[in-house]
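Visitor: got a predicted structure here, sequence first:
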Amino acid sequence: MKSYRLTEVKSYNVPFVRLPRPVFWFNDPFEAGTWSDLHRHEHWGELAFMRSGYMVICTELGNYAAPPQRAVWIPPGLTHEWYIPEPSVDNALYIMPHVLPPGPRFQRYHAMEVSPLVRELIHALAPQSCDYEEPGPVARMVSVLLDQLPLLPEVGFPLPMPRDRRLVALCTALLNEPDSPETIREWCTRLGMSERTLARLFQRQTGESFGRWRQRIRLHHARAQLEAGESVTAVALNCGYASVSAFIAAFKKLFGRTPGQLAR
């Protein structure tokens, strides 16, 4: 598996060989450009979840960017590393398999839609000590969280990432600035490749066109703005849509609900 370190990096070492409790969590801010070491967890899985920003998760099964409203489950034993393209806050969970329901779901690498309840539970746990008393109030929150995880709907991986170093540079820049006005022609000039080569390579390595990928990154960014309280009209204009109705249609097609339904 190839790594794509595009700038001087700040390496982050995964610190544990065993967990003090069946569920352990992080509340860590990261600088842009931080990479983890290549590693795997033999005895627990990881629920990669970002409070803000993005995490790009790299495995032999594919490279994917996880925005705040999605989580990615990394099962025990899967070798991986992650990259933080912009200043971000990580609320990841380490979970021992024996506290998860039996069956194949949590043995697979997959993404899931995070419900408001699960998001708030993770946020509520973040400032608490991971060496919590059992039984106790924190342990009860953990129990509710574990009950909720199997109910979260599985979704396609949010944002597939290419492997070509030039395309990784392009995608990383757009993760940092989703509303960048630069055209594909301008990017091709910077990357030293033709538009046809970029289109063909991007499609082959991600399974979708560059235009669709760019629209999705803008819509994920729009969703974060809406959840922060921005108006639908302001977000539509920020994303470059000519009309609010066009923005609403694109948003509903990707997320299955309108911006107004998201706010309720």
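Guide: Sure, I can see it. Keep in mind that this is a model prediction, so the values were computed, not measured.
Visitor: use CA for all of it now, contacts and neighbours both
Guide: Will do.
Visitor: which stretches of the stretch 101-250 of the chain form helices?
Guide: Using DSSP state H, counting those that start in this stretch, the helices assigned to the stretch 101-250 of the chain run over residues 116-125, 137-148, 165-176, 184-191, 195-206, 210-227, 232-238, 244-255.
Visitor: which residues does residue 100 contact?
Guide: Applying Cα atoms under 8 Å, 6 or more residues apart in numbering to residue 100 gives the contacts 106, 146.
Visitor: likewise for the one 4 residues further on?
Guide: Contact partners of residue 104, counting by Cα under 8 Å, 6+ apart, are absent.
Visitor: residue farthest from the centroid of this protein?
Guide: The outermost residue of the chain, judged against the average C-alpha position, is residue 135 (32.1 Å), by Cα atoms, centre = their mean.
Visitor: from residue 160, how far out is the residue lying closest to residue 40 once chain neighbours are set aside?
Guide: On the basis of Cα to Cα, 6 or more residues apart in numbering, the spatially nearest residue to residue 40 that is not a chain neighbour turns out to be residue 79, at 4.5 Å. Between residue 79 and residue 160 the distance, using Cα to Cα, to the nearest Å, works out to 18 Å.
Visitor: now residue 45
Guide: Relative to residue 160, residue 45 is positioned 21 Å away (criterion: Cα to Cα).
Visitor: higher neighbour count, those two?
Guide: Neighbour totals were compared for residue 45 and residue 160, and residue 45 leads with 23 against 20 (other Cα atoms under 10 Å).
Visitor: can I assume residue 23 is in contact with residue 96?
Guide: Yes. With contact defined as Cα atoms under 8 Å, residue 23 and residue 96 form a contacting pair (6.5 Å).
Visitor: compare those two (neighbour count), which wins?
Guide: With other Cα under 10 Å as the criterion, residue 23 and residue 96 differ in neighbour count, and residue 23 comes out ahead with 22 against 19.
Visitor: ignoring the adjacent residues along the chain, who's closest to the more buried one?
Guide: When the adjacent residues along the chain are set aside, residue 23 lies closest to residue 95, with 4.6 Å between them (Cα to Cα, 6+ apart).
Visitor: ok, now which ones touch that neighbour?
Guide: The contact partners of residue 95, taken as Cα under 8 Å, 6+ apart, are 22, 23, 24, 44, 45, 46, 47.
Visitor: got another one to weigh against that:
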Amino acid sequence: MNVAETTKPATIRQRPVPELGRLPRPVYARVENLRHRSATRPHSHPWVQLSYASRGVLQIRTAGGLFLAPPQWAILVPPRQEHTVVNSAGTEMRSLYIDARALPGSEGSCRVLAVSGLLREMIGHFSGLPAEYDEDGPDGRLARVMLDLVQAAPRVAFSLPWPAEPGLHAICAEILAAPRRPLRPAAWCAALGVSQRTLERAFMRDTGMNLRTWRLRARLLGALPLLQRGDSVTDVALACGYGSTSSFIASFRRFFGGTPGSFSGARARD
């Protein structure tokens, strides 16, 4: 069992994975305007994928975690990493498929990268170029500079690690499905046949954080699609389990370094 299976909503639409045997150039842009919330099947490919959306929220799900990206961020998926891509409704995807030889150091695990204004504009411009652009001309130089910016993009810790222990999967899925619900350590311990101390140690070992911290991060990351959808900050705070808007804003600012309003899709459309 992995995160793509345990958190898959029942009503989500499926969208196909493109049939692409090879990349026509070292960098290939894939443009999609996705009206409805949808997901791909779990898949992998031999190239690097930079999943980026100029509007909406993208989510990459792997066996090891959840990675979310509103327009301020992108998700780098290494070659041969099995993953599912989930998008919010109204997402404008501008993703890059990159030959691994053109982006050294891209191996390992998925990572969330901060997207600068310059990189955002270059991705947007590159997305309009022919797939078989002239590698030795201006378009090829643009692609190489764009990859330099991807290589230099700061990594941000806005992901949600998924435990390796199968017995902890249901706990995480329950928290994600109902972030407002109080934690139930006694019930979980009884179901798993372990003490609370053993449960806490196992969760810390697999995720690097305790249950309360994991739930806090899940709540805050879960707020991003709601904000991008245009929900009010008050409604998002309540949906994520906060008793007051002010406590939500303070927690959001501490984690993301900005206010919920700066991530609002309604603001972006004004």
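Guide: Sure thing, it's come through. Computed from a prediction, not measured in an experiment: that's the story for all the values here.
Visitor: quick one: TM-score?
Guide: Here the TM-score of the superposed chains, computed with TM-score structural alignment, normalised by the length of the first structure as the reference length, equals 0.68; 248 aligned residues with a Cα RMSD of 4.3 Å.
Visitor: follow-up on the earlier one: dump the helices of the stretch 101-250 of the first structure to CSV, plus mean neighbour count and distance to residue 57 of the first structure.
Guide: Compiled in CSV, these are given as follows (neighbours: other Cα atoms under 10 Å; distance: least, Cα to Cα, whole Å):
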stretch, mean neighbour count, distance to residue 57 of the first structure
helix 116-125, 16, 20
helix 137-148, 15, 23
helix 165-176, 18, 13
helix 184-191, 14, 23
helix 195-206, 16, 14
helix 210-227, 18, 16
helix 232-238, 17, 27
helix 244-255, 15, 21
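Visitor: for residue 33 of the first structure, find the nearest of those.
Guide: For these, proximity to residue 33 of the first structure was assessed by Cα to Cα; helix 165-176 is nearest, at 9.8 Å.
Visitor: run the chain-centre distance for that closest one.
Guide: 15 Å (Cα atoms, centre = their mean, to the nearest Å).
Visitor: okay, the angle between it and helix 210-227?
Guide: The directions of helix 165-176 of the first structure and helix 210-227 differ by 20 degrees, with axes from the mean of the first three to the mean of the last three Cα atoms, to 10 degrees as the criterion.
Visitor: so helix 165-176 of the first structure versus helix 195-206, what angle?
Guide: Going by the same axes, to 10 degrees, helix 165-176 of the first structure makes 80 degrees with helix 195-206.
Visitor: hmm, back to that, number of residues surrounding the residue nearest to residue 40 of the first structure?
Guide: 17.
Visitor: so how far is residue 66 of the first structure from it?
Guide: The span separating residue 79 of the first structure from residue 66 of the first structure equals 17 Å under the rule Cα to Cα.
Visitor: excluding chain neighbours, what is closest to residue 106 of the first structure?
Guide: For residue 106 of the first structure, the nearest residue in space outside its immediate sequence neighbours is residue 75; the separation is 6.4 Å by Cα to Cα, 6+ apart.
Visitor: ok, the one you found - contacts?
Guide: Residues counted as contacts of residue 75 of the first structure (Cα under 8 Å, 6+ apart) are 44, 45, 46, 106, 107, 108, 109.
Visitor: at 7 Å what do you get?
Guide: Under the criterion of Cα atoms under 7 Å, 6 or more residues apart in numbering, the neighbours of residue 75 of the first structure are 45, 46, 106, 107, 108, 109.
Visitor: any chance of a markdown table for these, columns distance to residue 56 of the first structure?
Guide: A markdown table is the format used below for these (distance: Cα to Cα, whole Å):
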| residue | distance to residue 56 of the first structure |
| --- | --- |
| 45 | 17 |
| 46 | 14 |
| 106 | 20 |
| 107 | 20 |
| 108 | 18 |
| 109 | 14 |
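Visitor: list only buried entries from these.
Guide: Applying a neighbour-count criterion of 16 or more other Cα atoms under 10 Å, the buried members of the contacts of residue 75 of the first structure are 45, 46, 106, 107, 109.
Visitor: from residue 18 of the first structure, how far out is the second one?
Guide: Right, the one you point to is residue 46 of the first structure. Distance, residue 46 of the first structure to residue 18 of the first structure, by Cα to Cα: 13 Å.
Visitor: what helix or strand is the residue positioned nearest the centre of the second structure on?
Guide: Geometric centre of the second structure, nearest residue: residue 68, 2.0 Å, by Cα atoms, centre = their mean. The secondary structure element spanning residue 68 of the second structure is strand 65-69 (assigned by DSSP states H and E).
Visitor: mean shift of that strand relative to the first structure?
Guide: Between strand 65-69 of the second structure and the aligned residues of the first structure, the post-superposition mean distance stands at 1.4 Å (mean Cα distance after the TM-score superposition for the first structure).
Visitor: ok now that strand, how far from the chain's centre?
Guide: For strand 65-69 of the second structure, the gap between its own C-alpha mean and the chain's C-alpha mean amounts to 3 Å (Cα atoms, centre = their mean).
Visitor: do the same with stretch 240-252 of the first structure
Guide: 23 Å.
Visitor: same question, stretch 27-47 of the second structure
Guide: 13 Å.
Visitor: now swap in stretch 176-191 of the first structure and tell me
Guide: Between the centre of stretch 176-191 of the first structure and the centre of its chain there are 22 Å (Cα atoms, centre = their mean).
Visitor: again, but for stretch 208-215 of the first structure
Guide: Worked out by Cα atoms, centre = their mean, stretch 208-215 of the first structure lies 17 Å from the chain centre.
Visitor: contacts for that stretch?
Guide: Under Cα under 7 Å, 6+ apart, the answer for stretch 208-215 of the first structure is 199, 202, 203.
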